[in-house]
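> take a look and give me a structure for this.
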Amino acid sequence: MSAPHFYLHNLGVPLLLAVVLFCAFDLTQLDVLISNQFYDPLTHTFVLEHDRLFEKLTHKLPRILPDTTGELAVIGMLLSFAWTLLPKGRFSAWLERVRVAPALRWLTAHRRDFIFLVVSFAITTGMVHYFKSHTSVWCPVETTLYGGIHEKREWFENFSLLHEAGEGRCWPGGHASSGFTLLALYFVARRYRWRHARALFIAVMTLGMIYGSTRVPQGWHFVSHTFWSGIIVWLSMLGTALAFYGRERLSQPALDAPRHAPETAAPGLSEGLSVSGR
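Predicted coordinates for the structure are as follows:
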């Protein structure tokens, strides 16, 4: 894939979607019209606002997947330094006998990938929190439209580049972003030209949309908050992946057959971070 083609798909398309999203939602009352369908004006509540089972199934339990992925990435990153730091001799021979050494070598060979996962999770999470604090958008249930005390305002009306804009923390969708952060796995798959990378991309995007959309009938987000979360996470993740892997490696076509790492994957790791820890 040529550079213009790559950036057209990975940068141009999300930016175009951002313009469409801005015009379709932020400049209209479409968000409100959709949320109104889930709001009962007689009881002044959203249909699933106080449903504890729905809250547990759609908000608390789903956090296990991104949280576990992040924790495993941190553990893998730390252990990726173990083989090069361990003294060679009887101890390493014992690790060979108990078959721990091959796992440590595999982690070492994939050190860059684990570091990428940790860094990309941190950067994208940081970007989401930055926009939350620098736009100060209140959630639907907190606005005067649905019984709250705060005025509904769009993110661009409050945006402050260098200072916190206020106490509102609803834009973009944080729960949706936790699902979208798994896009880091997609970029690792692209690096190794995994043939199922596109399916992984679709699965992660669907997961993020589900995470975010389930908050709408609870009154904790407008629909557009989820879309904006996906765009912000994608652009943040793309920039991080380009810094770690480079455009040429990410734009290579998928292989017809899966690769068997670490032996076949190790040569690509010599770029930048080497297995010696440099």
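> when you work out contacts or count neighbours from here on, use the C-alpha atoms and nothing else.
Noted.
> what about residue 5, how many residues nearby?
12 (other C-alpha atoms under 10 Å).
> which residues touch it?
Residues near residue 5 by C-alpha atoms under 8 Å, 6 or more residues apart in numbering: none.
> any idea how far stretch 35-55 is from the chain center?
Here the centre of mass of C-alpha atoms in stretch 35-55, compared against the chain's by C-alpha atoms, centre = their mean, to the nearest Å, lies 28 Å away.
> what residues sit buried inside that stretch?
Neighbour counts over stretch 35-55 (16 or more other C-alpha atoms under 10 Å) mark 35-36, 38-39, 45-49, 55 as buried.
> also stretch 69-85?
69-70, 73-74, 76-77, 79-83.
> packing partners of whichever helix or strand residue 202 is part of?
Assigned by DSSP states H and E, residue 202 belongs to helix 197-213. The contact analysis (3 or more C-alpha pairs under 8 Å, 6 or more residues apart in numbering; DSSP states H and E) places helix 197-213 against helix 174-180, helix 183-191, helix 223-245.
> what segments of the stretch 1-150 of the chain are strands?
Taking DSSP state E, counting those that start in this stretch as the test, the strands found in the stretch 1-150 of the chain are 39-40, 45-46.
> how about those in JSON lines, adding distance to residue 185?
As requested, those are exported to JSON lines (distance: least, C-alpha to C-alpha, whole Å):
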{"stretch": "strand 39-40", "distance to residue 185": "37"}
{"stretch": "strand 45-46", "distance to residue 185": "35"}
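> and the residue positioned nearest the centre of the chain, how far from residue 227?
In the chain, the residue lying closest to the centroid (C-alpha atoms, centre = their mean) is residue 181, at 1.2 Å. According to C-alpha to C-alpha, to the nearest Å, residue 181 stands 14 Å off from residue 227.
> also residue 214?
13 Å.
> likewise residue 154?
To residue 227, residue 154 is 14 Å away according to C-alpha to C-alpha.
> second chain to compare with the first, below:
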Amino acid sequence: MSHALGWRRTGTVGWELPVLLGLLLILIAVPAWHRLDLALAALFHDSVTNDWLMPKEGGLAHAILYTGARRLLGIGGGIAVLLLAWSGWRQGWSERHSRMALAILVLALTPMAANLLKQVTGVSCPVQELLLGGNRTGVTIWDRLYGLAPFEPQLRCWPAGHAAGGFGLFGLVLLTDRRRWLAYAPGMAAGWTMGLYQMARGQHYLTHTLATMLIGLLVAACASRLYGWQREKAVLSGDNRTDEPRAAF
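Purely as a prediction, here's the structure:
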């Protein structure tokens, strides 16, 4: 059984990876999505006062949904690493520990991938753009893809980096075999809560957050595929033991 996205697979390479890559390519390659971005951004922006629904800095919402969320995920990930190392040392490394390690890897790699892309794509934030009260012409991912705008290293708004921490919780899917689609709920809830907060501050468009969600799903799918390949290799070598429950942790 494939562990990627909780779907069964019929061949050596699952179809979820090309599907996710295709969706990400469609999101990147179709400029018409920007109309939806602008329409939704207008709901968060007051053109008369040039204010966004959420202030850029300060306030309880910023403390909880920005600073607090980042620290909680970082501290939680660090504690998970320590517990995994301690458990592996005390009990010996097992399949359960491999799953946990891959889940933590997804939590780490999702924001790393998003932030790496932010450094090299050169896309502006809504708050920076003239149409939404900023002081410069907007640069979209489509402008960059089709060579319509030069690369400007100070523009770092695609994809959404903050929401990537929440979407990193997609790695929880590695920890269960039953109703695996439910394991995506924490990542969806955290990622979109953090992403919508950033949209309400004018820091990202909807497509920025959608791209990060797809990146998170791709990272989780790759980790799940790696786990599946490891299990198949173990079965082929004659080691078909498992020491973990079949239900979610």
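> give the aligned range of the helix holding residue 202 of structure 1 in structure 2.
Mapped onto structure 2 using TM-score structural alignment, helix 197-213 of structure 1 spans residues 180-196.
> next, the buried residues of the matching stretch.
Buried residues in stretch 180-196 of structure 2 (16+ other C-alpha under 10 Å): 180, 183-188, 190-196.
> residues in contact with residue 197 of structure 2?
54, 65.
> contacting residues for the residue in structure 2 that residue 126 of structure 1 lines up against?
Matched to structure 2 by TM-score structural alignment, residue 126 of structure 1 sits across from residue 112. By C-alpha under 8 Å, 6+ apart, residue 112 of structure 2 lies in contact with nothing.
> hang on, the earlier thing: nearest to residue 158 of structure 2, out of the buried residues of stretch 180-196 of structure 2: which one, please.
residue 195 (12.3 Å; C-alpha to C-alpha).
> where's the closest one relative to residue 69 of structure 2, distance?
For residue 195 of structure 2, the distance to residue 69 of structure 2 equals 11 Å [C-alpha to C-alpha].
> likewise residue 207 of structure 2?
Distance from residue 207 of structure 2 to residue 69 of structure 2, counting by C-alpha to C-alpha: 21 Å.
> how close does the longest helix seen in structure 1 sit to structure 2?
Scanning structure 1 for the longest helix, with DSSP state H as the assignment, gives helix 111-135. When structure 2 is superposed, helix 111-135 of structure 1 averages 2.2 Å from its matched positions, counting by mean C-alpha distance after the TM-score superposition for structure 1.
> distance to residue 104 of structure 2 added to the buried residues of stretch 180-196 of structure 2, as CSV?
Shown next, in CSV, are the buried residues of stretch 180-196 of structure 2 (distance: C-alpha to C-alpha, whole Å):
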residue, distance to residue 104 of structure 2
180, 17
183, 14
184, 14
185, 17
186, 14
187, 13
188, 17
190, 16
191, 16
192, 20
193, 21
194, 19
195, 21
196, 24
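> ok, of the residues you listed, which one's closest to residue 131 of structure 2?
Nearest to residue 131 of structure 2 among these is residue 196, at 19.8 Å by C-alpha to C-alpha.
> I figured residue 46 of structure 2 hits residue 54, correct?
No - using C-alpha atoms under 8 Å, residue 46 of structure 2 is not in contact with residue 54; the gap is 10.9 Å.
> need the contact partners of stretch 215-228 of structure 2.
So stretch 215-228 of structure 2 is in contact with 1-5, 16-17, 20-21, 24, 98-99, 102-103, 106, 109-110, 113-114, 164, 167-168, 170-171, 173-174, going by C-alpha under 8 Å, 6+ apart.
> quick one: buried ones out of these?
The buried subset of those - by 16+ other C-alpha under 10 Å - is 2-5, 16-17, 20, 24, 98-99, 102-103, 106, 109-110, 113-114, 164, 167-168, 170-171, 173-174.
> show me what the residue nearest to the centre of structure 1 aligns to in structure 2.
Applying TM-score structural alignment, one finds that residue 181 of structure 1 aligns to residue 168 in structure 2.
> residue contacts, that match?
With C-alpha under 8 Å, 6+ apart, residue 168 of structure 2 has these contacts: 106-111, 187, 216.
> identify the residue spatially nearest to it, adjacent ones excluded.
Of all residues not flanking residue 168 of structure 2 in the chain, residue 107 sits nearest, at 4.0 Å (C-alpha to C-alpha, 6 or more residues apart in numbering).
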